[in-house]
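[1] got a sequence here, can you model it:
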Amino acid sequence: MKLYDVIIVGGGPAGLFASLELVKENSGLNILLLEKGRDIRGRICPISQYGSKCANCKPCSITCGIGGAGAFSDGKLTLTSDYGGVLDEYIPKSQLDELINYVDSVYVKFGGTREVHGTDKEKIRDIERRAAAADLKLIPAIIKHLGTEKCYDIIKNIEDFLIDKIEIKTKKMVKEILTENGKACGVVTEDGEKYLAKFVVVVPGREGADWFKRESERLSLETKNNAVDVGVRVEIPAVVMEDITDVVYESKFIYYSKSFDDRVRTFCMNPYGKVVVENNEGLKTVNGHSYKDIKTDNTNFAILVSKEFTEPFKEPIAYGKYIASLANMLGDGVIVQRLGDLLSGRRSTPERLKRGLVEPTLKDATPGDLSLVLPYRFLQSIIEMLKALDKVSPGIYSKHTLLYGVEVKFYSSRVKLTNKFETQIENLFAAGDGAGITRGLAQASVSGVVVAREILNRVK
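    As a prediction, the model looks like this:
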């Protein structure tokens, strides 16, 4: 049984940036990072590598491993505190903005781009006016697009930098967090190995949301439910939104449905990108990637409906997974449907897809009927959002537009934290998407930095 100073559970952006910060000043701390997935070089998806169908790899190399789900995302760094998480509820906005700039500089150090999008205020103002006329709100932001393939290189560079400075164990699933006398003292893995440490940092990402929820309940940590986001991924010809994506790259539109007043938003826009499958422990959902150097003729983005649940319901993650399981049941994975077929009340077929003007970039999707999967409330809000977006970018509300389903964001229940992201158990910290406080690369990375700096202060 080995004793460490710090154990980090999870090798995503929060875990990696906590590690980088802890070794930055040659602190001499003995650090262990445990990750249930593979190292970055071992993360090979059969779909992207060989063009085959999803092989149900366990764990999924798209969502798990060093770099987290962000390693194979389109790699957008949002250089604003307005979205990407709720860290501004814990940290003053001015401090958060400084930290975002800091993590950006670290990404640049390891190979990130210096090119930014969203700085042309006059053109952005024009998009805002068009959006307002359609009852949409544009949230402008300065964004860097790292690119899916560049993300891999950056994570590889970070892992290579850390490999001789901390101990990294991959394919190690943590089963339980250990405590003694109200303090964190280590972890136990699924294979029964016990590791002890003075500080435990839990950053399991979205993939570990269920596990951390169970552990929080077992440890009697106070939590509250986040909203569940359920929706579809939209695929259109890239030229339809070119005048917007060339200016802001990631266009964040917010809409409140007329039928139900539910909050609907665009998310993870991928100009000239491709639609992909994510495998969450056997549950297949849809996402999008966008490469830096490889372009397709299509743009894809998610439309997500956010739903806050009240008492007595306490299982938003299970609810989202249930909806995704319906799509898997009907379509053997992800379903794709033309908007025209959905509005006509019929399923899409391979023949109807071939007659469409948009060629699907996800070849593994099954033509089907999303109205058999999504609840009416969600579907109606999505259709309203598409109509509103069509007023800003004519061509979105076309019968040829492709809808993939379902896309679900499994945000973890948010555990009660201090402004240093310490839980109610002393020396047990939680951060990143897995703690329910971030929703993107930049703020997840920031949360890891904040935790590491607090640990260094205590050690000193």
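
[2] contacts and neighbour counts: CA atoms only from here.
    Noted.

[3] distance between the ends of stretch 69-87?
    Terminal residues of stretch 69-87 lie 20 Å apart, using CA to CA, to the nearest Å.

[4] oh, I was asking about stretch 76-83
    The straight-line separation of the ends of stretch 76-83 (CA to CA) is 12 Å.

[5] so which residues make contact with it?
    Residues external to stretch 76-83 that are found in contact with it (CA atoms under 8 Å, 6 or more residues apart in numbering): 84, 87-88, 93, 96-97, 100-101, 104, 139, 141-147, 440-443.

[6] same check, this time on stretch 242-251
    117-120, 123-124, 127, 138-143, 266, 268-271.

[7] mind checking which of these are buried?
    By neighbour count, with 16 or more other CA atoms under 10 Å, the contacts of stretch 242-251 hold 117-118, 124, 127, 138, 140-143, 266, 268-271 as buried.

[8] would you map the strands across the stretch 51-200 of the chain?
    76-78, 137-139, 143-145, 167-170, 174-180, 183-189, 194-202 (DSSP state E, counting those that start in this stretch).

[9] reformat these as JSON lines; add distance to Glu384.
    Formatted as JSON lines, the strands of the stretch 51-200 of the chain follow (distance: least, CA to CA, whole Å):
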{"stretch": "strand 76-78", "distance to Glu384": "27"}
{"stretch": "strand 137-139", "distance to Glu384": "14"}
{"stretch": "strand 143-145", "distance to Glu384": "27"}
{"stretch": "strand 167-170", "distance to Glu384": "44"}
{"stretch": "strand 174-180", "distance to Glu384": "43"}
{"stretch": "strand 183-189", "distance to Glu384": "47"}
{"stretch": "strand 194-202", "distance to Glu384": "39"}
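
[10] one more to line up against the first:
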Amino acid sequence: MEKYDVIIVGGGPAGIFTALELIRENQNLNILLLEKGRSIINRGCPINSSDKKLKCQHCDPCAIVSGWGGAGAFSDGKLTLTTEFGGVLDEYIDKSELESLIDYVDKIYLEFGGPQEVHGDITPEVENIMKKAAAADLKFIPARIRHLGTDNCFNILKDMEVYLRERIDVKTLCAVKKLIVEKGVICGVETADGEVYNSDYVVVCPGREGSDWFSTEVERLNIEVTTNPVDIGVRVECPAIVMKDITDAVYESKLIYYTKSFDDRVRTFCMNPYGEVVVENNSGINTVNGHSYANKKSNNTNFALLVSKNFTKPFRSPIDYGKYVASLANMLGEGVIVQRLGDLLEGRRTTEERLKRGLIEPTLKDATPGDLSLVLPYRFLKDIIEMLEALDKIAPGIYSKHTLLYGVEVKFYSMRLKLSNVLETQIKNLFAAGDGAGVTRGLAQASVSGVMIAREILRRI
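    As a prediction, this is how the structure comes out:
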């Protein structure tokens, strides 16, 4: 039985930045970081092999969403340098402090090789888009973005892993089974292999992939939670020229719309100019996502359209609901389904022949042509169609019959713990950070949450 000063559960950005801040401020600390996935250099998906016929092998753990760097390791690596979205940390600290912390973690990403260029400053072009959006009943939120790129993001996280392995204990392929608590105080963790590690401080950063495990532990330990909304929708793919005016002006834009039929909130998310649509495995369920690279481009742009739904009592399982909807697509299409917008509007499925006749070449070759109306509830589809109609007013051509819709895209961040302003749970010295704790939704604020916790632990030590 080993004793550590601090144990960190999860090697995503929240866990990494907890460790970085701790060790940079106090090199004498004995720190253990446990990650259920692999080292970043050993993360590889069979689908990306030379055998293009391979389908998802349901690897355990999944190399795409688990391992050093978390699910964001193979994302397009956008650092959102704003407090407007990417998390709710401004509910725990002042916005001015959050802005300062975002700037702080941004500088650390630069130290490890992040690019100097920042997108999204307010220009006359941006102001013109904002004016057009307002006329279309869209709220346009430009944001300053540092785009790392999927390839650069991988290298940055690899260098961070090398740096930390030289200074702390890192155990990969080591899942945590349970948190050990005595008399309301955290004492350590027990791994799936039966190993027990003790510590006065434990930081849990499970990410979205570990949210199911964490919710089970939270229930067992009677930690108070609230239910976040679940976001369900599609990934849209169109010719890059259609979105060029917007993506040239603001690399990552957030557009929000409240639908006429149901007054539901629909938003764009993770816009990838000249990018690719990809499959993401969530505990055996295939969902869709998007990447863009720093050093290679496609002819298309993709982005998510997500409908946010808050569920009320007695329903308390939004994660299960989201997975159920995604599993319907897997059942019908043996994975991700793709459908042309025109076919959806005509009430027919997309076929291989219709897809080939389309003007857009899909970047996700493994998607099955199908019918999303058999998967997504009517309300969600109606919301998405209305949002596309509104978007067409600022990006003419997006409401084309050839536009591709991939389904489904689901964001699993539905459990939010009751936390103090230093992100401590009701259990003394047990902290929770990142997307899995329900307080962040992106690289920048997830990293900030780790720094916040590290500084509080350093103060207590």
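
[11] okay, and which of the contacts of stretch 76-83 of structure 1 map to helices?
    Using DSSP state H, 93, 96-97, 100-101, 104, 441-443 are the members of the contacts of stretch 76-83 of structure 1 that sit in helices.

[12] export those to CSV and append columns for neighbour count.
    Shown next, in CSV, are these (neighbours: other CA atoms under 10 Å):
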residue, neighbour count
Lys93, 15
Leu96, 20
Asp97, 18
Ile100, 22
Asn101, 17
Asp104, 22
Leu441, 27
Ala442, 29
Gln443, 33
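
[13] show me which pair in those is furthest apart.
    Based on CA to CA, the longest span within these runs between Lys93 and Leu441 and measures 17.5 Å.

[14] the ones in helices among the contacts of stretch 76-83 of structure 1 into a markdown table, with extra columns for distance to Ala55 of structure 1?
    Listed next are those as a markdown table, based on distance: CA to CA, whole Å:
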| residue | distance to Ala55 of structure 1 |
| --- | --- |
| Lys93 | 44 |
| Leu96 | 40 |
| Asp97 | 41 |
| Ile100 | 37 |
| Asn101 | 39 |
| Asp104 | 35 |
| Leu441 | 27 |
| Ala442 | 31 |
| Gln443 | 32 |
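
[15] look up how far Ile177 of structure 1 lies from whichever residue in structure 1 pairs up with Arg220 of structure 2.
    Counting by TM-score structural alignment, Arg220 of structure 2 lines up with Arg218 in structure 1. Arg218 of structure 1 sits 10 Å away from Ile177 of structure 1, going by CA to CA.

[16] where exactly do the helices run in structure 1?
    Under DSSP H, structure 1 gives helices at 13-24, 46-50, 93-109, 121-133, 148-162, 209-218, 242-248, 316-331, 339-343, 350-355, 376-392, 441-459.

[17] just name the most buried of these.
    Neighbour counts (mean count of other CA atoms under 10 Å) averaged over each of the helices of structure 1 peak at helix 13-24, with a mean of 25.

[18] what is the burial count for Gly333 of structure 1?
    By other CA atoms under 10 Å, the residues close to Gly333 of structure 1 number 26.

[19] endpoints of stretch 7-19 of structure 2, how far apart?
    The first residue of stretch 7-19 of structure 2 is 9 Å away from its last residue (CA to CA).

[20] again, but for stretch 217-227 of structure 2
    Span of stretch 217-227 of structure 2 from end to end, CA to CA: 16 Å.

[21] now it, how far from the centre of its chain.
    Centroid displacement of stretch 217-227 of structure 2 relative to its chain, using CA atoms, centre = their mean, to the nearest Å, is 22 Å.

[22] with stretch 287-304 of structure 2 instead?
    Centroid separation for stretch 287-304 of structure 2 versus its chain: 15 Å, with CA atoms, centre = their mean.

[23] structure 1: matching residues for that one?
    Per TM-score structural alignment, the counterpart of stretch 287-304 of structure 2 in structure 1 is residues 285-302.

[24] now Tyr404 of structure 1. Nearest residue, chain neighbours left out?
    Val336 (4.4 Å; CA to CA, 6 or more residues apart in numbering).

[25] trace the one you found over to structure 2, please.
    Under the alignment (TM-score structural alignment), Val336 of structure 1 pairs with Val338 of structure 2.

[26] any idea how far Glu1 of structure 2 lies from Tyr109 of structure 2?
    No Glu there; residue 1 of structure 2 is Met. Taking CA to CA, one finds Met1 of structure 2 at 35 Å from Tyr109 of structure 2.

[27] just Gly86 of structure 2 next, same as before
    For Gly86 of structure 2, the distance to Tyr109 of structure 2 equals 17 Å [CA to CA].

[28] then Pro46 of structure 2?
    The value you get for Pro46 of structure 2 to Tyr109 of structure 2, if CA to CA is used, is 29 Å.
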